[in-house]
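[1] No letters, just coordinates:
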């Protein structure tokens, strides 16, 4: 791309929009035979026809929406292949009925506010529906402290104290060192054992496996869910989770 386009914000914006409309290959071809004119020509055209800007943005947004929908459809189609792995908890990282007829898999990060907002819905679902099992998958994506917290949560699961640690850390706020230590104390963890376990190959393998599952299922953030065999993204309250569970039961 010519320096003139790069040094003009308006021309650069125009170039990006024209590229979106024509396709990168066609636009690159255009620049290859008129590099000296492309910048001024684009700027002049946009000044004379500013109405093309919202039109181009709408087309670009529609194209991105279509790609997102296609990715979601592909991810949903991949769920059956991974369902057994998704529904198998790590040690004690689960809640509800161990023999429940519907499993809710929750991918969460301790630094995620939307995950925290979904906790009340999970608790209400467990309290009101005795046929539900919840499997928690540690999915740290929001920084190093999230990874530390996820590792210790899995170590807590090995001691049968996952929920105690999980609930205490979310209640404490973000996963900084002070809050993680306080949650470990409140959960009654054997700290020496938990620290050692958090660095184990088993814990490392679990986190790696969860990220691979997240990649396979097009998860770009937390929380993400698999309810029965249906993939869901984003925060869910009790009504949303209950509806997904009911749909899963109806489909059996």
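    Received it, and whenever you're ready, just let me know what you need. Since the model is a prediction, treat every value here as computed from it, not as a measurement. Residues are numbered from 1 along each chain as shown.
[2] switch to C-alpha atoms for all contacts and neighbour counts from now on
    Noted.
[3] which stretches of the stretch 1-150 of the chain form strands?
    Counting by DSSP state E, counting those that start in this stretch, the stretch 1-150 of the chain has strands at residues 94-96, 102-108, 132-138.
[4] List the buried residues in the shortest one.
    Buried positions in strand 94-96, judged by neighbour count with 16 or more other C-alpha atoms under 10 Å: 94, 95, 96.
[5] how near is the second one to residue 133?
    For residue 95, the distance to residue 133 equals 6 Å [C-alpha to C-alpha, to the nearest Å].
[6] and for those two, which residues touch both?
    Listed as contacting both residue 95 and residue 133 by C-alpha atoms under 8 Å, 6 or more residues apart in numbering are residue 126.
[7] that older thread, looking at the buried residues of strand 94-96, which one is closest to residue 16?
    Residue 16 has its nearest neighbour among the buried residues of strand 94-96 in residue 94, at 47.4 Å by C-alpha to C-alpha.
[8] Redo the buried residues of strand 94-96 as CSV? Include distance to residue 188.
    Formatted as CSV, these follow (distance: C-alpha to C-alpha, whole Å):
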residue, distance to residue 188
94, 18
95, 18
96, 21
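[9] so which of those comes closest to residue 219?
    residue 94 (20.6 Å).
[10] who's in contact with the closest residue to that closest one other than its chain neighbours?
    Excluding the flanking residues, the one nearest residue 94 by C-alpha to C-alpha, 6 or more residues apart in numbering is residue 135, at 4.4 Å. Residue 135 makes contact with 87, 88, 89, 93, 94, 95, 103, 104, 105, 106, according to C-alpha under 8 Å, 6+ apart.
[11] structure B:
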């Protein structure tokens, strides 16, 4: 009896074109989905590397989009804190009639920053009409803090004594070239190498420690405002280059010129 009723139901469905089309469409769709799933499953089994490649491309695209959004956010933040970012009261090499200022956030203990320091020497030779400002951002511990303290202090000492920037440039280059922990003894050795009286300089640094500490703290706070999460970082105008990229720096300076 049940079989008979099912047969009648199927005959009835077939007799109504609209219902019939709907019914067979559902069956056809289910079959198509099943076949598609089977094809996809077979393809994955035969070509697993293609799936990994696709996943990696997707992740890379996501990362690049996130970096782009982050860069746009930082650009806005730079514009908001422009006067703080381009403050040449910090260690600077000021060019006459400079229209462009390049700011570097660095940690003297950072290996990438040491490499960037060498690149910056070449950049300075090729772009003499640019003002370069160095912001000590000691994020790698006590040794970095010692280096930041004396790098800032030596700059202020030379500024007060009206000593040419070449002396500070020499000190800074030797500081960045040092491979090891930074201590007052290391600073004393560097000062002696550039013919400055270590006792006079160290005394000046100790006497002005509160000002120096305030400058370093202000840089740390500024880095937090700009959401910087590492060193080195270079800023020109509202553009930023994170990490060591000579090509990126040159491109940024060319556009700013």
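    All right, it came through fine. Since this is a predicted model, take the numbers as computed values, not measurements.
[12] just to revisit the earlier point, per the alignment, the residue nearest to residue 94 of structure 1 corresponds to what in structure 2?
    In structure 2, the residue matched to residue 135 of structure 1 (TM-score structural alignment) is residue 133.
[13] Residue 164 of structure 1 maps to what in structure 2?
    Under the alignment (TM-score structural alignment), residue 164 of structure 1 maps onto residue 170 of structure 2.
[14] Its match contacts residue 194, correct?
    Yes. Residue 170 of structure 2 is within contact range of residue 194, at 7.2 Å (criterion: C-alpha atoms under 8 Å).
[15] residue ranges for the helices of the stretch 1-150 of structure 1, please.
    Counting by DSSP state H, counting those that start in this stretch, the segments of the stretch 1-150 of structure 1 that form helices are 3-6, 9-22, 24-33, 35-48, 52-87, 113-128, 144-158.
[16] which other helices and strands contact the fifth one?
    Under the contact definition 3 or more C-alpha pairs under 8 Å, 6 or more residues apart in numbering; DSSP states H and E, helix 52-87 of structure 1 sits against helix 9-22, strand 102-108, helix 201-216, strand 230-233.
[17] quick one: the shortest one to structure 2 mean distance?
    With the two structures superposed, strand 230-233 of structure 1 lies on average 1.1 Å from its match in structure 2, counting by mean C-alpha distance after the TM-score superposition for structure 1.
[18] Structure 2: matching residues for that strand?
    Mapping strand 230-233 of structure 1 onto structure 2 (TM-score structural alignment) gives residues 239-242.
[19] Mind listing residues that contact the matching stretch?
    So stretch 239-242 of structure 2 is contacted by 71, 74, 75, 231, 232, 233, 234, 235, 248, 249, 252 (C-alpha under 8 Å, 6+ apart).
[20] Next, the fourth one: secondary structure please.
    Here residue 231 of structure 2 is recorded as coil under DSSP: H, G, I helix; E, B strand; the rest coil.
[21] what number of residues lie near it?
    23 (other C-alpha atoms under 10 Å).
[22] one step back: distance of the match of residue 164 of structure 1 from residue 232 of structure 2?
    Distance from residue 170 of structure 2 to residue 232 of structure 2, by C-alpha to C-alpha: 20 Å.
[23] So which of those two has more stuff around it?
    Neighbours were counted for residue 170 of structure 2 and for residue 232 using other C-alpha under 10 Å; residue 232 has more, 25 against 14.
[24] and the more buried one, what does it touch?
    Contacts of residue 232 of structure 2 by C-alpha under 8 Å, 6+ apart are 104, 105, 106, 107, 112, 113, 116, 242, 243, 244.
[25] Make a markdown table from those and add distance to residue 8 of structure 2 and neighbour count to it.
    As requested, these are exported to a markdown table (distance: C-alpha to C-alpha, whole Å; neighbours: other C-alpha atoms under 10 Å):
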| residue | distance to residue 8 of structure 2 | neighbour count |
| --- | --- | --- |
| 104 | 84 | 26 |
| 105 | 83 | 23 |
| 106 | 84 | 25 |
| 107 | 85 | 26 |
| 112 | 81 | 15 |
| 113 | 84 | 22 |
| 116 | 84 | 22 |
| 242 | 75 | 18 |
| 243 | 77 | 15 |
| 244 | 79 | 19 |
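[26] and of the residues you listed, the nearest to residue 182 of structure 2?
    Relative to residue 182 of structure 2, the closest of those is residue 107; by C-alpha to C-alpha it sits at 11.7 Å.
[27] Tell me the residue in structure 1 aligned with the closest one.
    In structure 1, the residue paired with residue 107 of structure 2 is residue 109, using TM-score structural alignment.
[28] Chain neighbours aside, what residue packs nearest to that match?
    residue 140 (4.9 Å).
[29] Kindly report the same for residue 144 of structure 2.
    Spatial nearest neighbour of residue 144 of structure 2, chain neighbours left out: residue 138 (4.9 Å); criterion: C-alpha to C-alpha, 6+ apart.
[30] isn't the one you found right up against residue 110?
    No. Between residue 138 of structure 2 and residue 110 there is no contact under C-alpha under 8 Å: 9.2 Å.
[31] The two - which one has more neighbours?
    residue 138 (25 against 18).
[32] need the contact list for the match of residue 164 of structure 1.
    Taking C-alpha under 8 Å, 6+ apart as the test, what residue 170 of structure 2 contacts is residue 194.
[33] one step back: chain center to the match of strand 230-233 of structure 1: distance?
    With C-alpha atoms, centre = their mean, to the nearest Å as the basis, stretch 239-242 of structure 2 stands 7 Å off its chain's centre.
[34] What of stretch 194-211 of structure 1?
    Per C-alpha atoms, centre = their mean, the centroid offset for stretch 194-211 of structure 1 relative to its chain is 20 Å.
[35] What of stretch 192-202 of structure 1?
    Relative to its chain's centre, stretch 192-202 of structure 1 lies at 26 Å (C-alpha atoms, centre = their mean).
[36] Return the closest of the buried residues of strand 94-96 of structure 1 with respect to residue 175 of structure 1.
    residue 94 (20.3 Å).
[37] Nice, that's everything, thank you.
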